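Q: using only what follows, build the 3D model:
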Amino acid sequence: LDFYGGHAVISIGHSHPEYVRAISQQVEKIGFYSNSVLNRLQSEVAERLGEASGYSDYRLFLCNSGAEANENALKLASFHTNKKRAVAFSGAFHGRTSGAVAVTDNPAIQSPFNGKHEVIFVPLNDIDAVARQLEKGDVAAVIIEGIQGVAGILVPQDEFLIQLERLCKKYGAVFILDEIQSGYGRTGKFFAHQHAGIRPDIITTAKGMGNGFPIG
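A: Coordinates of the predicted model:
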C-alpha cells in the first residue's frame, strides 16, 4: 500500500485503468512534440483545465515538472516587472532546479551557484514582514504554496492570502501561487487558494495533474 502517493503525485492510483488507457492510446499516435507548435491536444487540455478549475480566462504554458513550472513563473515575473528580487516563505519548498531551489527554504539542497539569486524569506502568515519587503519597490514576485507540504502541512490563513494579494497589486509584484502539491481537488476545491477567494497572477501545478506522467 502506498499511503504517500508517490510524494503527492499519484492522484487516481497506481496503474488506474483510465490512466493506462489514455497514456497507451496517446503514445500509439504521438508521444511528444515541441510546445513551440500549437496542436489540438494542447488546446483541449487548456480548455478542460480551465473548466475544471474555474479559471476559463487564462493562458497555459506546458512544461515537464513542477520545478520547471516555478522556474518559468519566476522568469515571467522578472520579465514583466524588470526586477529580480523575490519574496518566499520560511519552510517553503518549490523545487530543486536553480531558480526553484533559490526560493526553497532549505540550505542543505542549495549550492553556492544558487546564491546568485536575490531571495528574502519571511515568516508564513506575517503580512507586516511581507509589506516591509514590498515597500522597497524592487520585488519581482511573491511566491507561496497553497499549503506548505514539506514544512508539515502548514496552511496559509485566508486573511493573510487576501492581504498578500492586495499588497502585490499595490506594489506591482507578481503573485505566484504554487499549487503543485495542494492543487487538483485535494482540499475540496480545485486549488487550495480558492478557499480564500483570491485570484493570483500565476498558478503553477504538476504532480496530481499527471498522476506520475511528467507534466507541469
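
Q: okay, CA-based contacts and neighbour counts for the rest of this
A: Will do.

Q: counting neighbours, which bits of the longest helix belonging to the chain end up buried?
A: Criterion DSSP state H: the longest helix present in the chain is helix 66-81. Using 16 or more other CA atoms under 10 Å as the test for burial, helix 66-81 gives 66-74, 76-78.

Q: now do the next helix-or-strand element following that helix: which elements does it pack against?
A: Going down the chain from helix 66-81, the next helix or strand is strand 85-89, by DSSP states H and E. When contacts are defined as 3 or more CA pairs under 8 Å, 6 or more residues apart in numbering; DSSP states H and E, strand 85-89 packs onto strand 118-122, strand 139-145.

Q: mind running it again at 10 Å?
A: helix 66-81, strand 118-122, helix 127-134, strand 139-145, strand 174-178 (3 or more CA pairs under 10 Å, 6 or more residues apart in numbering; DSSP states H and E).

Q: residues in contact with whatever helix or strand comes next after it: which ones?
A: Following strand 85-89 in sequence order, the next helix or strand is helix 98-102 (DSSP H and E). Helix 98-102 has contacts (CA atoms under 10 Å, 6 or more residues apart in numbering) with 66-75, 86, 88, 92-96, 107, 109-111, 113-120.

Q: if you set the cut-off to 8 Å instead, what comes out?
A: With contact meaning CA atoms under 8 Å, 6 or more residues apart in numbering, helix 98-102 is reached by 67-68, 70-71, 74, 93-95, 109-110, 114-115, 117, 119.

Q: how about stretch 39-51?
A: With CA under 8 Å, 6+ apart as the criterion, stretch 39-51 contacts 55-60.

Q: you'd agree residue 63 is up against residue 71?
A: No. Assessed by CA atoms under 8 Å, residue 63 is found out of contact with residue 71, at 10.3 Å.

Q: between the contacts of stretch 39-51, which has the most around it?
A: Neighbour tally across these (other CA atoms under 10 Å): the maximum, 15 neighbours, falls on residue 60.

Q: does that residue lie in a helix or a strand, and which?
A: Assigned by DSSP H and E, residue 60 falls within no helix or strand.

Q: next up, the contacts around it.
A: residue 46.

Q: show me how far the longest helix of the chain is from its chain's centre.
A: Centre-to-centre, helix 66-81 and its host chain are 10 Å apart (CA atoms, centre = their mean, to the nearest Å).

Q: before we go on, could you also do this sequence so I can check it against the first one:
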Amino acid sequence: MSLFNVYPLFDITPVSAKDVYVYDDKGVEYLDLYGGHAVISIGHSHPKYVSAITHQVEKLGFYSNAIQNPLQTELADKLEVLSGCKDYQLFLCNSGAEANENALKLASFHNEKHKILAFKNSFHGRTSAAVAATDNPKVVAPLNAQQEVDFVELGNLDAVENILKENNTCAVIIECIQGVGGLDQSTTEFYQGLDKLCKQYNTALIADEVQSGFGRTGD
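A: The predicted structure follows:
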C-alpha cells in the first residue's frame, strides 16, 4: 500500500531532535523554526516532556471521555489561570481543524443561523466547514463548497457589517495573525470593532489561534 499523496515532500528524513534542532538521516542539523505545522513549539525531547509522557503511558495510554479523567480537570484549571478565561469551558480534541469544526457547529446550534463569515487568505483546516472557511479553492472539494461562506478583506468592518445585518451568519471566524495566508494581521481597533459587531448582530466570534496561540507570539 502506498501513502496518500497529500503534500509535495522535501527530500529530508528527520530521525531525531533535541531542543530547537532536528537531525536527518545524513546527520545534517536543522534549526527548527517550523515545529511541524506549529504543533511542537515547546521544542523537542525536553526531559520533563519525555518523562511526563513516558510516565503516563506506562500507567494508561488512552481511554474515552465517557469516564472521569482528573488530568483533564487539572489542565482546565491551569489554562483558566494562564488565560484568564474563567467563564469558559474547555473542549479537548485532536487538531486545529477539529477545533474549528466544532466551534462552527456550536455557533450554529447557539443562534440557529447557517452562514459563515471568514477573511481572505484565511486557513482554518481541511475538514468540512473548516475548509469551506479557508480561502483556497485548491483544497475545497465540491462537497465542502456547499457550505455558505462569505469572504471579506481583513480589516474591513463595513464589509463585515453589511453581511452581518442580513442576520443569517452564525459565526465570524478569524485568525488574528494569519498563518498560511502570510502572517497578515489587522489593527486592535478592527478586532475590537469586530467583537462589537458580532455582539450587536448575535453572531459568534471564533478566534482561530491554532497557529498563533499558546504563547507563540508573546503575551
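
Q: let me know the closest of the contacts of stretch 39-51 of structure 1 to residue 33 of structure 1.
A: The nearest member of the contacts of stretch 39-51 of structure 1 to residue 33 of structure 1, counting by CA to CA, is residue 60 at 16.2 Å.

Q: that closest one matches what in structure 2?
A: Structural correspondence for residue 60 of structure 1 with respect to structure 2 (TM-score structural alignment): residue 90.

Q: skipping its backbone neighbours, what lies nearest residue 108 of structure 2 in space?
A: In space, and not counting its chain neighbours, residue 108 of structure 2 is closest to residue 170: 5.2 Å by CA to CA, 6 or more residues apart in numbering.

Q: cool, and residue 70 of structure 1?
A: Nearest non-adjacent residue to residue 70 of structure 1, counting by CA to CA, 6+ apart: residue 100, 5.9 Å away.

Q: that neighbour - how many residues pack around it?
A: Per other CA under 10 Å, the neighbour tally for residue 100 of structure 1 reads 21.

Q: how close does the counterpart of it in structure 2 get to residue 122 of structure 2?
A: Residue correspondence to structure 2 (TM-score structural alignment): residue 100 of structure 1 is matched to residue 130. For residue 130 of structure 2, the distance to residue 122 of structure 2 equals 10 Å [CA to CA, to the nearest Å].

Q: what touches both of these two?
A: Counting by CA under 8 Å, 6+ apart, no residue touches both residue 130 of structure 2 and residue 122.

Q: stretch 135-147 of structure 1 maps to which residues in structure 2?
A: Mapped onto structure 2 using TM-score structural alignment, stretch 135-147 of structure 1 covers residues 165-177.

Q: stretch 18-38 of structure 1 too?
A: Taking TM-score structural alignment, stretch 18-38 of structure 1 hits residues 48-68 over in structure 2.

Q: between the two ends of the matching stretch, how far is it?
A: Taking CA to CA, stretch 48-68 of structure 2 runs 25 Å from one end to the other.

Q: cool, and stretch 52-72 of structure 1?
A: Taking CA to CA as the measure, stretch 52-72 of structure 1 stretches 23 Å from start to finish.

Q: next one: stretch 145-156 of structure 2
A: With CA to CA as the measure, stretch 145-156 of structure 2 spans 24 Å from end to end.

Q: ok, residues contacting that stretch?
A: Defining contact as CA under 8 Å, 6+ apart, one finds that stretch 145-156 of structure 2 is touched by 114-120, 129, 132-133, 135, 159-160, 163, 185-187, 190.

Q: I'd like to know how many residues surround residue 131 of structure 2.
A: With other CA under 10 Å as criterion, residue 131 of structure 2 counts 24.

Q: and what of residue 52 of structure 2?
A: 10.

Q: how close does it sit to residue 62 of structure 2?
A: Distance, residue 52 of structure 2 to residue 62 of structure 2, by CA to CA: 14 Å.

Q: with residue 189 of structure 2 instead?
A: Distance from residue 189 of structure 2 to residue 62 of structure 2, by CA to CA: 44 Å.

Q: more crowded one of the two?
A: Between residue 189 of structure 2 and residue 62, residue 189 has the larger neighbour count (other CA under 10 Å), namely 11 against 8.

Q: contact partners for the alignment partner in structure 1 of residue 120 of structure 2?
A: Taking TM-score structural alignment, the alignment pairs residue 120 of structure 2 with residue 90 from structure 1. Residue 90 of structure 1 makes contacts with 105, 121-124, as judged by CA under 8 Å, 6+ apart.

Q: about what we covered before: now the contacts of stretch 145-156 of structure 2: which count as buried?
A: Using 16+ other CA under 10 Å as the burial test, the contacts of stretch 145-156 of structure 2 include 114-120, 129, 132-133, 135, 160, 163, 185 as buried.

Q: residue 188 of structure 1 - that's part of a helix, no?
A: No. Secondary structure assignment (DSSP: H, G, I helix; E, B strand; the rest coil) places residue 188 of structure 1 in coil, not in a helix.

Q: what's the neighbour count on the corresponding residue of structure 2 for it?
A: Taking TM-score structural alignment, the alignment pairs residue 188 of structure 1 with residue 218 from structure 2. Around residue 218 of structure 2 sit 7 other residues, with neighbours defined as other CA under 10 Å.

Q: how much space separates residue 218 of structure 2 from residue 186 of structure 2?
A: For residue 218 of structure 2, the distance to residue 186 of structure 2 - CA to CA - is 17 Å.
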